[in-house]
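# build the 3D model from these lines:
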Amino acid sequence: MQDVGLLHDRLQKIHHSGRLLLGILNDILDFSKIEAGKLAIHPQPFLLQTLFDQLLDLLHQLAAQKGLALHLDLAPDLAQAYRGDLSRLRQVLTNLLGNAIKFTDQGEVHLAVHLARCVKNQAWLTFAVRDTGLGMTPEQQERLFQAFTQADTSISRQYGGTGLGLAISQRLVQAMGGEAIQVQSALGEGACFYFTLPLTQCSAEEEQALLQSQEPGPEQLPRLCGHILLVEDNLINQEVACHQLQQLGLDVTLAENGAEALKALHEAEFDLVLMDIQMPVMDGYQATQAIRAQGRTLPIIALTAAAMIEDRQQALDAGMDGHLSKPLAIEELQPLLARWLPCSESMPSQGISPVALPEEAAQTALPDPVYVDHQAGLRQLQGDFALYHRLLSRFLVQLEQDTADLPQNLAQLATPLDFEQAQQRLHALKGVAGNLALKHLAEQAGVLDQELRARQAPSAQAIQAFHASCEKTRAQLASWLAQSDTQVAELPVVQPTLQQALVQLEQAITHNEFIDLAPLQALARQLSGQSLAEWEAVCDALDHFEFEQAAVHFALLRQFLAASQHAPPRR
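Here you go, the predicted structure:
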């Protein structure tokens, strides 16, 4: 595998150099079009959030490599959708943000967008890019927008570049009808580049069409590469999150509290941490602060059943990079993780294919969706009926154990410790119920959770409503699970994540494609030491670009795995 690593490094350098050369050629072509008056502007409806997501995807890793914080903020009074040339606007902002990251060694880069004014049917939006970088003298600022000119002659030697980016950006903004890019800066105090651009607000129909187009089904989501540390103390939540992460192509290691997470980070390398907040021993905030105190900069995403703005802010203040609310939806999970993790570009993406339900299971008498929304629950688990059935069975036992004395205890809260313990139990119950699409129970637990967080004694009506929801949910679960036991027993055991990865590797070998090192390493971790000799034979053949031999050994590997089952996530 050392030869693969060396080859991978060289190919990455070739790829990077090619991209740089392509960027220079594109800049020259754009500048030539502008000078000849041939540059065309193509307005189209677009979502501001989509633009921000694209910018994050492009630039977050570049900022992270320098240890910089990258913040993108939309003012709350902005519309969701506007009409303008998305491609050219993205080109301008990419250039300004890229320059800000390039010339900033520590601190942050910040893009803010706000509504400057409205004129008839046009909204004038101001885009401002601020950094804490080198800054410039007034003399340097005067030369900024001249073609093939840098702020000083040492810039191109130290940082690279042709001096075309800002000149092109200035002309693009003017071609789109905007006000010229301005700069405010002082040497050693960073810089702020800003411009104001007229955009037409989209109609309600256009906005709705855009929003619907941004909601792909699970089968359309691209797979990701990476090793995730999942820090979660609830066993059911662990299974739900692990299933979703593995469906996305990710390798998962589990930790049940913050202390275990710190230990795991010392023992292995991870690309990202998904961190629950409320856990025993050490909670998510404490663990994150400890990780940051060690100088680790890997992304940490908060997982919590709380969705209030202050909860999100508290997570960011603790050093986390993002926030996901339970129940986890894979359509929200994938785009967020894709900001930090690469997609499986080196192998054909199969997307996420839901497991088809057997006809008998589909015809089983369905529970009341108010209490058990089984369709939503199956969507959470990409159609894995057997897994959903198993998790509901486990939850039914847990519900009977955890709530037997809870209503009585809620009516007798006296000390701060009583409130804290009750709140933690209800917060956990709310999260698990949400992940399993037990909507009514999740809502009632959430009502009590909020009251207890505010140290308010729950009302008798709220306690009674919660108790009634527990009883109704319990009855619905028991009835449906009993009816579907036979169908679940007949379902075949599937290994979607491992099988999809094997299919992708087989296709890449068949087509003699270059295979990136990261997917090979991820697949090796998925195999968990199984069929080591066969796997090493495949890798050795790939090391020497002997694709026919690799195909032979791969067929042997598939035969060896045919009768075996993949190991569960590591702990």
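
# please make it C-alpha for all contacts and neighbour counts, starting now.
OK.

# quick one: the helices in the stretch 151-300 of the chain?
With helices called from DSSP state H, counting those that start in this stretch, the stretch 151-300 of the chain shows them at 155-159, 165-175, 204-213, 235-247, 258-267, 284-293.

# so which of those gets nearest Leu316?
Using C-alpha to C-alpha as the measure, helix 284-293 is the one of the helices of the stretch 151-300 of the chain that comes nearest Leu316, at 9.6 Å.

# pull out the buried residues from that closest one.
Within helix 284-293, the residues that qualify as buried are 284-285, 287-288, 290-291, counting by 16 or more other C-alpha atoms under 10 Å.

# now those residues in a markdown table, with distance to Leu56?
As requested, the buried residues of helix 284-293 are arranged in a markdown table below (distance: C-alpha to C-alpha, whole Å):
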| residue | distance to Leu56 |
| --- | --- |
| Gly284 | 25 |
| Tyr285 | 24 |
| Ala287 | 26 |
| Thr288 | 22 |
| Ala290 | 26 |
| Ile291 | 23 |
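
# neighbours around Gln375, how many?
Counted by other C-alpha atoms under 10 Å, the residues lying close to Gln375 total 13.

# run through the neighbouring helices and strands of the strand or helix carrying it.
Assigned by DSSP states H and E, Gln375 belongs to helix 374-380. Contacting helix 374-380 under the criterion 3 or more C-alpha pairs under 8 Å, 6 or more residues apart in numbering; DSSP states H and E are the following elements: helix 385-402.

# who's in contact with the helix it packs on?
Helix 385-402 is touched from outside by 236, 355, 357, 377-378, 381, 436, 470, 474, 477-478, 481, 488, 491, with contacts defined as C-alpha atoms under 8 Å, 6 or more residues apart in numbering.

# just those residues now: which is nearest Phe195?
Distance to Phe195, by C-alpha to C-alpha, is smallest for Leu381 among the contacts of helix 385-402, at 45.0 Å.

# please give me the structure for this one as well, since I'd like to look at both together:
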Amino acid sequence: MTWNTSNNSKASELENKPNPDSVAKAQSIPSLSGDVLLVEDNKVNQHLFTFNIEKTGAKVDLAENGQEGLQKALSNHYDLILMDIEMPLMDGKEVMSSLVQLGINTPVYALTANNMPSDIAEYSVIGFRGTLSKPVELTILYQILGQHLTNCNDKVHNTAQRDKILVQDPKIRAMFYTDLAKQHSEITEYIQELNYSELIKVIHVINGLAGNFGYDELTDLAAESLRFLRNKQYQQAIQHCSSLNQKVAEVLNEYND
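Predicted coordinates:
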């Protein structure tokens, strides 16, 4: 299937060939033990975080929405909680507020692509210990894990080859491209309908995921689109959303070739 790339936008000026290995920079994997609760509704992010956390030796318990995350946090002991902000049933801010009210003092970090200073300040006031921006940087992830989990004999492993395998893992990449094809159709539909609230939801997902697969162009275009959408500058927003969708089509065409 060929995706429509006829829109003459700034996206067409961007480099066509992505570099999926650009996220495979050498890191040091700490050897850790402990229990991490991951509260995340996106399947691809679930795989990415679980894969990288379990490489350290730590255990991951998964909650797929905020309500389930709250129930697990109240029922079990965890050394660390990683919490997505935008989720169904209860969002991350609501869950964090409930945990504070109930006296749960487990360190909780916000997982989000909304990393403006005002966003980070808001999360801190609510009770989050810190913020881990999407797309995730492994160095920062491992720093956070190292702060709150038990270090086992100070052993470290070189991750350059492992990260390369992660980025190229066919199952995870297939999930990403399947979701991206769906998002391309949704963006097309919502642009036609001028449905700005749904555009924000779809593009927010792309903004948080694309960089993990080496598509920094998509991340940048998504961030710009979200900025105009949230500022209600809708004429510019539609132009940027169209540019983003043009680039998404190019990525899908390259993947299918």
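
# quick check: buried residues in the helix holding Gln375 of the first structure?
Of the residues in helix 374-380 of the first structure, 374, 376-380 count as buried by neighbour count, 16+ other C-alpha under 10 Å.

# I'd like those as a markdown table, with distance to Pro327 of the first structure appended.
Below are the buried residues of helix 374-380 of the first structure laid out as a markdown table (distance: C-alpha to C-alpha, whole Å):
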| residue | distance to Pro327 of the first structure |
| --- | --- |
| His374 | 14 |
| Ala376 | 11 |
| Gly377 | 10 |
| Leu378 | 13 |
| Arg379 | 12 |
| Gln380 | 8 |
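
# about what we covered before: filter the contacts of helix 385-402 of the first structure to the buried ones?
Applying a neighbour-count criterion of 16+ other C-alpha under 10 Å, the buried members of the contacts of helix 385-402 of the first structure are 236, 357, 377-378, 381, 436, 470, 474, 477, 481, 488.

# quick check: longest helix of the first structure.
Taking DSSP state H as the criterion, the first structure has its longest helix at helix 2-35.

# in the second structure, point out the residues matching the helix or strand following that one.
Per DSSP H and E, the first helix or strand lying C-terminal to helix 2-35 of the first structure is strand 44-47. Correspondence between strand 44-47 of the first structure and the second structure is not established for any residue, with TM-score structural alignment as the criterion.

# from the contact counts, what lies against the following helix or strand past strand 44-47 of the first structure?
Following strand 44-47 of the first structure in sequence order, the next helix or strand is helix 48-65 (DSSP H and E). In terms of contacts (3+ C-alpha pairs under 8 Å, 6+ apart), helix 48-65 of the first structure is packed against strand 69-74, helix 86-102.

# can you tell me which of the ones you listed is packed in deepest?
By mean neighbour count, with neighbours taken as mean count of other C-alpha atoms under 10 Å, helix 86-102 ranks first of those at a mean of 19.

# that helix maps to which residues in the second structure?
Using TM-score structural alignment, there is no partner range for helix 86-102 of the first structure in the second structure.

# mind naming the longest strand for the second structure?
The strand of greatest length in the second structure, counted in residues with DSSP state E as the criterion, is given as strand 150-158.

# now the helix or strand that Leu561 of the first structure is a member of: which residue numbers in the second structure?
Applying DSSP H and E as the criterion places Leu561 of the first structure in helix 547-562. Mapped onto the second structure using TM-score structural alignment, helix 547-562 of the first structure spans no residues at all.

# tell me the buried residues in that helix?
Buried positions in helix 547-562 of the first structure, judged by neighbour count with 16+ other C-alpha under 10 Å: 547, 549-551, 553-554, 556-558.

# next: stretch 115-126 of the first structure.
Of the residues in stretch 115-126 of the first structure, those with enough neighbours to count as buried (16+ other C-alpha under 10 Å) are 115, 123-126.

# now those residues as CSV including distance to Leu197 of the first structure and secondary structure?
Shown next, in CSV, are those (distance: C-alpha to C-alpha, whole Å; DSSP: H, G, I helix; E, B strand; the rest coil):
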residue, distance to Leu197 of the first structure, secondary structure
Leu115, 10, strand
Ala123, 8, strand
Trp124, 5, strand
Leu125, 5, strand
Thr126, 6, strand
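
# in those residues, find the pair that's most separated.
For these, the maximum inter-member distance is 9.8 Å, found between Ala123 and Thr126 (C-alpha to C-alpha).
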